[in-house]
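Peer 1: Give me coordinates for this.
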Amino acid sequence: MPDLAKAPDEALAVDTHGATAAVISKLKDRFQDRCATSPALRQQHGHTTTWLENQPPDAVVFAESTQEVADVVRLCAEHKVPVIPFGAGSSLEGHLNAPFGGISIDLSRMNAVLEVNDQDLDCRVQAGVTRKQLNSYIRDTGLFFPIDPGADATVGGMAATRASGTNAVRYGTMKDAVLGLTVVTADGRIIKTGGRARKSSAGYDLTRLYVGSEGTLGVITELTLRLHGQPEAISGGICTFPDIAAACNAVITTIQMGLPVARIELLDAMQIRACNTYSKLDLAETPTLFLEFHGSEAGVREQSETFSEIAGEFGGGPFKWATAAEDRTRLWAARHDAYWAGKTLNPEADIMVTDVCVPISRLADCVAETAEDIRTEGFLAPIVGHVGDGNFHVQILVNLDDAEERRRTEAFVGRLAFRAIDMGGTCTGEHGVGQGKQKYMAHEHGEALDVMRSLKRALDPDNIMNPGKILPQS
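Peer 2: Next up, the predicted model:
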């Protein structure tokens, strides 16, 4: 393996046995300028968001077809050199780092929409297609792809991390959106999983195995995705509440009543203050729900009125409708920019961002306890979340060069993870495990973690596929 102590800006680090150097030499012969080893480009393909150390790969290959990916993986497998898939680089838990060196396969140039079957509400795309690109391509068909994690991520990366986002409460997550995959396995074979049929009883569900595997079992190169019809009418708006508990309880009641809300997002008072500054809004600085309803004109009107009644029961309201499309767009743009807005609270600070997810009945308890923990620690840490499915995020502004401050922040993140797990939830609802959340996997999964390790060994016996992710060392 390559020297693990190499600096991020060091030139090519040659491993003891020369395997990585040999692989890179062959890749350069094959791919010419599409195989790059410059320090800056390598660092861009390591971890670049939030708090984890950047651990760059030894080289980056820009693949343009499934066969090229297979050729790279087969060569790496022959020499037992690590492979790290790369999409848009927006993951948050160190998924893209190369702690043992190796080759980053950048799939961003594999960005073709291969087919759209509007009658069947599905499409087939290459892994480098982004969600915005896909929705732009299919807009005229009357269909849309609803999974919306905020960042303009590639759909391959979204599948690998089992992403979700603001629409998940109605349309589900990537595990619900992916019908089939083309995957390059750890030995360089090209396999297809699933298909266009909406259900199947034939064999193991390999599609669901690879969705969420974070590149540790294979490289996703193509996806068959479920699409949805664009709603006839959209109603959206905001509703303020006296405190976080009241807002969460309104969400719980809304979901338990079966109200088909498309989006329901919580922003605490600190996050609203940040959004007002960054997005030039003038919202009241109090816990606020952003909502959106999809359906017929009559349906969304009825749903909005029902929610208004629910909010009133918890001291919320009034529910202010954003009837114009541009007003809704402005509100949701502000929500999606929450990460960058948080920086305005302390522009000199670093950011440590984390997420958890709990059963909806425990949402109010988990958020309230977390808010109290933040207050006790004295952190600048806005809360924002896709609370319709029990998922929320905390963005802690911290000086990572201050060892004590970093220790306190990491301890807080740990308490939050264990709190969520002990409430029957998970340490991550959508960010994934990567490197950052490995330490919580045993507490969440128990003996099932050994089954995951067995699957990893069976499908990747030489541990070359994105090693050092998801599974903590036993």
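
Peer 1: C-alpha only now, for contacts and for neighbours.
Peer 2: OK.

Peer 1: Just give the closest residue to residue 282, not the sequence neighbours.
Peer 2: residue 276 (5.7 Å; Cα to Cα, 6 or more residues apart in numbering).

Peer 1: And stretch 457-470, end to end?
Peer 2: 13 Å (Cα to Cα, to the nearest Å).

Peer 1: same deal with stretch 27-40?
Peer 2: 19 Å.

Peer 1: any idea how far residue 199 is from residue 182?
Peer 2: Counting by Cα to Cα, the gap from residue 199 to residue 182 is 18 Å.

Peer 1: Tell me which of the two has more neighbours.
Peer 2: residue 182 (22 against 9; other Cα atoms under 10 Å).

Peer 1: Doesn't that one belong to a strand?
Peer 2: Yes - judged by DSSP: H, G, I helix; E, B strand; the rest coil, residue 182 forms part of a strand.

Peer 1: can I assume it is in contact with residue 195?
Peer 2: No - the pair residue 182 and residue 195 does not pass the contact test of Cα atoms under 8 Å, sitting 9.9 Å apart.

Peer 1: Residue 220 looks like it's in a helix, true?
Peer 2: No - with three-state DSSP as the criterion, residue 220 is assigned strand and is not in a helix.

Peer 1: contacting residues for the closest residue to it other than its chain neighbours?
Peer 2: In this structure, residue 220 finds its nearest non-sequential neighbour in residue 183, 4.5 Å apart by Cα to Cα, 6+ apart. When contacts are counted by Cα atoms under 8 Å, 6 or more residues apart in numbering, residue 183 touches 190-193, 218-222.

Peer 1: for residue 459, same thing?
Peer 2: Applying Cα under 8 Å, 6+ apart, the residues near residue 459 are 185-186, 217.

Peer 1: Just the closest of those to residue 170, please.
Peer 2: Each of the contacts of residue 459 was checked against residue 170 using Cα to Cα; the closest is residue 217, at 29.3 Å.

Peer 1: rewinding a little: so the residue nearest to residue 282 sits right up against residue 286, yeah?
Peer 2: No - contact between residue 276 and residue 286 fails when scored by Cα under 8 Å: they sit 11.7 Å apart.

Peer 1: Inside strands: which ones of the contacts of residue 459?
Peer 2: residue 185 (DSSP state E).

Peer 1: out of the contacts of residue 459, which are buried?
Peer 2: Buried subset of the contacts of residue 459 (neighbour count, 16 or more other Cα atoms under 10 Å): 185-186, 217.

Peer 1: Tell me how many other residues crowd residue 206.
Peer 2: Residue 206, neighbours per other Cα under 10 Å, totals 13.

Peer 1: to compare against the first, here's another:
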Amino acid sequence: MALQDALDALSALLGERLSRSKPDLEAHGRSESHFAMTPPDAVAWPETTREVQEIVRLCARHGVPVVGWGAGTSLEGHALAARGGVSVDFTRMNRVLDVRPEDMDVTVQPGLTRRALEEELRATGLFFPVDPGADASIGGMAATRASGTTTVRYGSMRDNVLALEVVLADGRVIRTGSRARKSAAGYDLTALMLGSEGTLGLITELTLRLHGRPEAVAAGVAAFPGIGGAVDCVIETIQMGLPMARIEFVDAASAAAFNAYAGTDLPERPHLLVELHGSETAVAEQAELFGALVAEHGGDAFEWSTREEERRHLWRMRHNGYYAIMAAHPGARALVTDICVPISRLAEAVEQTQADIAASGMPGPILGHVGDGNFHATLIVRPDHAGDLDTAKGLAHRMAERALRLGGTVTGEHGVGMGKTGYMAEEHGEGWAVMGAIKAALDPQGILNPGKLVPGN
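Peer 2: Predicted structure coming up:
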């Protein structure tokens, strides 16, 4: 009865922008990974912060769960309605509100996607660097504290969000942070909200740090005879302080999938894909130095280019890596997982993970943002192999345990969601209970994205 009362009130508020149709519910009940369909009871499409505030107030009054929805690209079930309720879809809140080139910042709504923001900024000579690959929403990227291919140089969302507007569980609207580049005024509520996965509030506005477009950009690729040489090359590159903008690893299976999907002709061996930013002279010098490191570690000649169409083709291929891998396994699903370790333990982590996957007999290409110690495995769950999901979960579990043993984290960028709550106590100790206490203080009814991230949620 409480749910129906809430939906009746929401229907009066939103009209046709509240849906209970089966296609809409199913579209908001699936993810890109292995989780079962978990549809909400209704989907709401707000257009203003005031409407988000009213949605949350009505749901709080009736004890109905509220789950934020951006582009649906998360991989740990973050946006699934684990306990039903209302999915708040931010796709209609997708505007750039203010660009301030002189301050190198921009204010946007949460439903704006990464690529749409890139187009809006193109004429300004500025860009927003966080690039997780998927065309994720900016709000979703903040909620999961996303990072990506450029993190090694420009940092993650943690480093590039200046301020937020957030609707709390009781309907209050708060602003965190400011447009100033630093502050010593009180608790850092912006940092608290980043990575909270919608469990503490719904983000309705973001102010982002922008960066100047570099004078010259070069991108290139190098093949290696084995995984060890490629990873050792990454480690030495980072330890030398060579300022890479991107340095990505793909294994032989990923290279084969790229060839089939994108029509490339990469040798079916491990590769590093890199990008360099700076002046024309600096980029050329860095490319030459990186090429020497590749040779020292047994790699083929480093082939690089400053031509924009060639660079775009390279990164389009990398960003479509998931789809290329899945296309190589028609009808299969995937358990996609990531870990992050200190750079000095990267070779050990990658080699042990690859050996574990090979011993399992399961396809599981490895690729990732190894410049910051983060890599991913796409574990293929085949429809005609009854034990594959259990095998994949076992591999993912051992990856997580391996990361913790090596001084790392169970997730460098995918987040916790429903998939990795079981490791939070081991990784954070009593800190996880503190997270639960913060959640209880800000959301005592537990209506915001229940079943995710924190104990007792």
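
Peer 1: how far away is residue 229 of the first structure from residue 146 of the first structure?
Peer 2: Residue 229 of the first structure is 10 Å from residue 146 of the first structure, where distance means Cα to Cα.

Peer 1: what about the helices in the stretch 151-300 of the first structure?
Peer 2: 155-160, 168-171, 174-177, 206-210, 244-256, 269-279, 297-313 (DSSP state H, counting those that start in this stretch).

Peer 1: among these, which is the most enclosed?
Peer 2: helix 155-160 (a mean of 30; mean count of other Cα atoms under 10 Å).

Peer 1: equivalent range in the second structure for it?
Peer 2: Aligned using TM-score structural alignment, helix 155-160 of the first structure spans residues 138-143 in the second structure.

Peer 1: Please enumerate the helices of the stretch 351-474 of the first structure.
Peer 2: 363-377, 403-422, 441-445, 448-459.

Peer 1: mean per-residue distance, the longest one to the second structure?
Peer 2: In other words, helix 403-422 of the first structure. Helix 403-422 of the first structure, aligned to the second structure and superposed, deviates on average by 1.1 Å (mean Cα distance after the TM-score superposition for the first structure).

Peer 1: What of the shortest one?
Peer 2: Relative to the matching residues in the second structure, helix 441-445 of the first structure has an average distance of 1.1 Å after the fit, by mean Cα distance after the TM-score superposition for the first structure.

Peer 1: how about JSON lines for the helices of the stretch 151-300 of the first structure, with distance to residue 87 of the first structure added?
Peer 2: Output for these, formatted as JSON lines (distance: least, Cα to Cα, whole Å):
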{"stretch": "helix 155-160", "distance to residue 87 of the first structure": "6"}
{"stretch": "helix 168-171", "distance to residue 87 of the first structure": "21"}
{"stretch": "helix 174-177", "distance to residue 87 of the first structure": "16"}
{"stretch": "helix 206-210", "distance to residue 87 of the first structure": "16"}
{"stretch": "helix 244-256", "distance to residue 87 of the first structure": "34"}
{"stretch": "helix 269-279", "distance to residue 87 of the first structure": "28"}
{"stretch": "helix 297-313", "distance to residue 87 of the first structure": "36"}
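
Peer 1: between the ones you listed, which gets nearest to residue 42 of the first structure?
Peer 2: helix 155-160 (18.3 Å).

Peer 1: Would you mind listing the outside residues contacting that closest one?
Peer 2: Contacts for helix 155-160 of the first structure (Cα under 8 Å, 6+ apart): 86-88, 126-131, 164, 174-175, 178, 210-215, 220-223.

Peer 1: what helix or strand does the aligned residue in the first structure for residue 120 of the second structure sit in?
Peer 2: Under the alignment by TM-score structural alignment, residue 120 of the second structure pairs with residue 137 in the first structure. According to DSSP states H and E, residue 137 of the first structure maps onto helix 131-138.

Peer 1: Going by neighbour count, list what's buried in that helix.
Peer 2: For helix 131-138 of the first structure, by 16+ other Cα under 10 Å, it's 131, 133-135, 138.

Peer 1: how about JSON lines for these, with distance to residue 372 of the first structure added?
Peer 2: Below are the buried residues of helix 131-138 of the first structure laid out as JSON lines (distance: Cα to Cα, whole Å):
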{"residue": "131", "distance to residue 372 of the first structure": "36"}
{"residue": "133", "distance to residue 372 of the first structure": "41"}
{"residue": "134", "distance to residue 372 of the first structure": "41"}
{"residue": "135", "distance to residue 372 of the first structure": "40"}
{"residue": "138", "distance to residue 372 of the first structure": "45"}
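
Peer 1: for those, which one is nearest residue 30 of the first structure?
Peer 2: Nearest member of the buried residues of helix 131-138 of the first structure to residue 30 of the first structure, counting by Cα to Cα, is residue 133, at 29.6 Å.

Peer 1: list the helices and strands the helix or strand just after the helix holding residue 137 of the first structure packs on?
Peer 2: Remark: after helix 131-138 of the first structure, the chain's next helix or strand is strand 143-144, criterion DSSP H and E. Judged by 3 or more Cα pairs under 8 Å, 6 or more residues apart in numbering; DSSP states H and E, the packing partners of strand 143-144 of the first structure are strand 228-229.

Peer 1: against the second structure, where does the strand it packs on fall?
Peer 2: Taking TM-score structural alignment, strand 228-229 of the first structure hits residues 211-212 over in the second structure.

Peer 1: Counting neighbours, what do you get for the equivalent of residue 84 of the first structure over in the second structure?
Peer 2: Aligned counterpart of residue 84 of the first structure in the second structure: residue 67 (TM-score structural alignment). By other Cα under 10 Å, the residues close to residue 67 of the second structure number 28.
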